[in-house]
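**Student:** Have a look at this fold, sequence not included:
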């Protein structure tokens, strides 16, 4: 093996070890009988049973899941149109402002965004009576504001890579712009939409800062519950929860990659 090759393999191995050894240790200690997360006694699933009986965590999980699903769909819907406009509409009056507003959530710290939205909702409540209190809807709005920017950037990059001759041919044959978008453009950017959906879902279900500012009584998300408990000390129950998340995410990523590769193979076979 050449020296450069050896160095590359070593660096790659160290990087993977740095990333995955902590995750592996977390999974292993989730099956630990001891209440001390760093002291192994013997194998047990007691913390998974305790997790199933933890009403606070289960309630917070379902709330975070609902918010994340709605955020992902709304972000893809809004971000797709925004990205398409940025990629295809060229220069128009207000284009710089529009682009800046789309990109702003990517560079503004979440603390600033959370404070801004909190003040906005407070003033709206004074003037129009909505929202009456912070909760599910306010968290969802904040997450959509953040995630749609990521989707718009992903879609914009993918649309710019497309060959416009396909859409132009469809227009020449009499198809309307909307028909061209839904019949040709949308299938071609479907992988970008899937990537944007997954990224939005992950950012939403993992968000702590915005949720802390926009949540209210009875609307505590899972990251807020976990953070409040971890501050008081490590709990093996958190290891069990994290292991379940790792398992679900791993299965989901493998499944989505499998279907995306199959779709790409079918597309290439159709072009051959």
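**Tutor:** Looks like it arrived, so ask away. Everything numeric in this text was worked out from a predicted model, so none of it was measured.
**Student:** rest of the way, CA atoms for contacts and neighbours
**Tutor:** Fine.
**Student:** With residue 149 as the reference, measure out to the residue nearest to residue 229 when sequence neighbours are not counted.
**Tutor:** Setting aside the residues directly before and after it, residue 229 is nearest to residue 235 in space (Cα to Cα, 6 or more residues apart in numbering), at 7.9 Å. Using Cα to Cα, to the nearest Å, residue 235 is found at 35 Å from residue 149.
**Student:** And residue 236, by the same measure?
**Tutor:** Residue 236 is 36 Å from residue 149, where distance means Cα to Cα.
**Student:** cool, residue 65 as well?
**Tutor:** Plainly put, residue 65 is 20 Å away from residue 149 if you go by Cα to Cα.
**Student:** who's more crowded, the two?
**Tutor:** With neighbours defined as other Cα atoms under 10 Å, residue 65 and residue 149 compare such that residue 149 has more, 27 against 17.
**Student:** Hmm, residue 38 and the residue nearest to residue 229 touching each other?
**Tutor:** No. Under the criterion of Cα atoms under 8 Å, residue 235 is not in contact with residue 38, lying 10.2 Å apart.
**Student:** out of these two, which sits in the more crowded spot?
**Tutor:** Between residue 235 and residue 38, residue 235 has the larger neighbour count (other Cα under 10 Å), namely 16 against 13.
**Student:** quick one, what contacts the more buried one?
**Tutor:** By Cα atoms under 8 Å, 6 or more residues apart in numbering, the residues touching residue 235 are 35-37, 229.
**Student:** which of the residues you listed has the most neighbours?
**Tutor:** Neighbour-wise, those (other Cα under 10 Å) top out at residue 37, 19 neighbours.
**Student:** in a helix, that's where that residue is, yeah?
**Tutor:** No. Using DSSP: H, G, I helix; E, B strand; the rest coil, the assignment for residue 37 is coil, not a helix.
**Student:** Touching, it and residue 29? I think so.
**Tutor:** Yes. Residue 37 is within contact range of residue 29, at 6.4 Å (criterion: Cα under 8 Å).
**Student:** Overlap of the contact sets of those two?
**Tutor:** By Cα under 8 Å, 6+ apart, the residues touching both residue 37 and residue 29 are residue 236.
**Student:** can you give me the helices in this protein?
**Tutor:** Counting by DSSP state H, residue ranges of the helices within the chain are 3-29, 46-52, 55-88, 95-107, 110-127, 136-161, 164-172, 177-180, 186-188, 190-206, 209-214, 222-230, 236-271.
**Student:** another structure for you, compare them:
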């Protein structure tokens, strides 16, 4: 017996996998519309907590700060990660290439606690030696996020560059096009999906980070995950469910946009 082209066992495993992955998110979204202050007791449908969320100045300020840091982190990580990917793919073997590969790979497996502690010690040592930074804040959080996000972007862009057909670039060079024009009109559009994917990945990693931001931040900068963590320690509030639902919707729209862009480019190719 076949179900949608799959055996019953494979179909059942697929359903269980989707339930395991998305049932907690679905329950969170449902309880964000709960009228009761107790998140585990359903008291009817209500959008009251979304209105309360819009009046919570602490959460709104932290959300705006996290969004601003995540956006800047995404842009800088794409620039640095793309440069690193081009160096690894297009420049062949050069002195320090193995060290560069190992340093990029180590960022992917290094625990956040170790990375956050090392960044904190770097900032403390830098302040004692050259007097910078005066205090930890937005800039130090941004620097710490770029240090690990750019590694993820480099891996994504590198995989795209490694499988890229270079005949279009070579044809443009044969026709007399300068290198920058070839990069702008041919290479950049071909790797655009990987750049978008890298940007979204860096954005989410920064927006979601708690451990590293806790080490790199100061009293003047409190990100959204830090605010949520401090609130959850005192008990889960329905406002947190509403905030999480909004974040899930925004992330889903971003992923859908990136997937649609990749699909359209594949159709054009």
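**Tutor:** Right, received. Where do you want to start? The shown structure was predicted, so the numbers you read here are calculated from the model rather than taken from an experiment.
**Student:** what's the TM-score here?
**Tutor:** Once superposed, chain against chain, the TM-score is 0.95 (TM-score structural alignment, normalised by the length of structure 2); 267 aligned residues with a Cα RMSD of 1.5 Å.
**Student:** neighbours around the counterpart of residue 25 of structure 2 in structure 1, how many?
**Tutor:** Taking TM-score structural alignment, the alignment pairs residue 25 of structure 2 with residue 23 from structure 1. A count of nearby residues for residue 23 of structure 1, using other Cα under 10 Å, gives 15.
**Student:** what's around residue 22 of structure 2, how many residues?
**Tutor:** A total of 12 residues lie near residue 22 of structure 2 under the criterion other Cα under 10 Å.
**Student:** State the distance from it to residue 29 of structure 2.
**Tutor:** Separation of residue 22 of structure 2 from residue 29 of structure 2 (Cα to Cα) stands at 11 Å.
**Student:** quick one: common contacting residues for the two?
**Tutor:** Taking Cα under 8 Å, 6+ apart as the contact criterion, no residue touches both residue 22 of structure 2 and residue 29.
**Student:** Map residue 74 of structure 1 onto structure 2.
**Tutor:** Residue 74 of structure 1 maps onto residue 76 in structure 2, with residues paired by TM-score structural alignment.
**Student:** wait, its match sits on residue 145?
**Tutor:** No. Using Cα under 8 Å as the test, residue 76 of structure 2 is too far from residue 145 to be in contact (9.9 Å).
**Student:** More neighbours: the two, which one.
**Tutor:** Shown here are residue 76 of structure 2 and residue 145; by other Cα under 10 Å, residue 145 has more neighbours (28 against 21).
**Student:** sorry, back to before: who's the closest spatial neighbour of the match of residue 74 of structure 1, skipping the chain neighbours?
**Tutor:** residue 146 (6.8 Å).
**Student:** tally of neighbours for that neighbour?
**Tutor:** As a burial measure, residue 146 of structure 2 scores 26 neighbours (other Cα under 10 Å).
**Student:** Now do the same contact list for the counterpart of it in structure 1.
**Tutor:** Alignment note (TM-score structural alignment): residue 146 of structure 2 maps to residue 144 of structure 1. Going by Cα under 8 Å, 6+ apart, residue 144 of structure 1 touches 71-72, 74-75.
**Student:** For stretch 165-183 of structure 1, give the aligned segment of structure 2 as residue numbers.
**Tutor:** Going by TM-score structural alignment: stretch 165-183 of structure 1 matches residues 167-185.
**Student:** Same question for stretch 89-96 of structure 1.
**Tutor:** Counting by TM-score structural alignment, stretch 89-96 of structure 1 lines up with residues 91-98 of structure 2.
**Student:** Show me what residue 120 of structure 2 aligns to in structure 1.
**Tutor:** Residue pairing (TM-score structural alignment): residue 120 of structure 2 is matched to residue 118 of structure 1.
**Student:** which residues sit in contact with its match?
**Tutor:** Counting by Cα under 8 Å, 6+ apart, residue 118 of structure 1 makes contact with 213-214.
**Student:** Burial check on the nearest residue to residue 67 of structure 1 once chain neighbours are set aside, number of neighbours?
**Tutor:** Excluding the flanking residues, the one nearest residue 67 of structure 1 by Cα to Cα, 6+ apart is residue 140, at 5.8 Å. Here the number of neighbours of residue 140 of structure 1 (other Cα under 10 Å) works out to 24.
**Student:** and residue 140 of structure 1, what does it touch?
**Tutor:** Counting by Cα under 8 Å, 6+ apart, residue 140 of structure 1 has contacts 67-68, 70-71.
**Student:** ditto for residue 70 of structure 1
**Tutor:** Under the criterion of Cα under 8 Å, 6+ apart, the neighbours of residue 70 of structure 1 are residue 140.
**Student:** The same query, at a cut-off of 10 Å, please.
**Tutor:** Shown in contact with residue 70 of structure 1 (Cα atoms under 10 Å, 6 or more residues apart in numbering): 76, 140-141, 143-144, 200-201, 204.
**Student:** Could you do residue 159 of structure 2 as well?
**Tutor:** Per Cα under 10 Å, 6+ apart, neighbours of residue 159 of structure 2: 85, 89, 191, 194.
**Student:** re earlier: got the contacts of residue 70 of structure 1 as JSON lines, with distance to residue 256 of structure 1 columns?
**Tutor:** Below are the contacts of residue 70 of structure 1 laid out as JSON lines (distance: Cα to Cα, whole Å):
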{"residue": "76", "distance to residue 256 of structure 1": "17"}
{"residue": "140", "distance to residue 256 of structure 1": "25"}
{"residue": "141", "distance to residue 256 of structure 1": "27"}
{"residue": "143", "distance to residue 256 of structure 1": "23"}
{"residue": "144", "distance to residue 256 of structure 1": "23"}
{"residue": "200", "distance to residue 256 of structure 1": "15"}
{"residue": "201", "distance to residue 256 of structure 1": "14"}
{"residue": "204", "distance to residue 256 of structure 1": "19"}
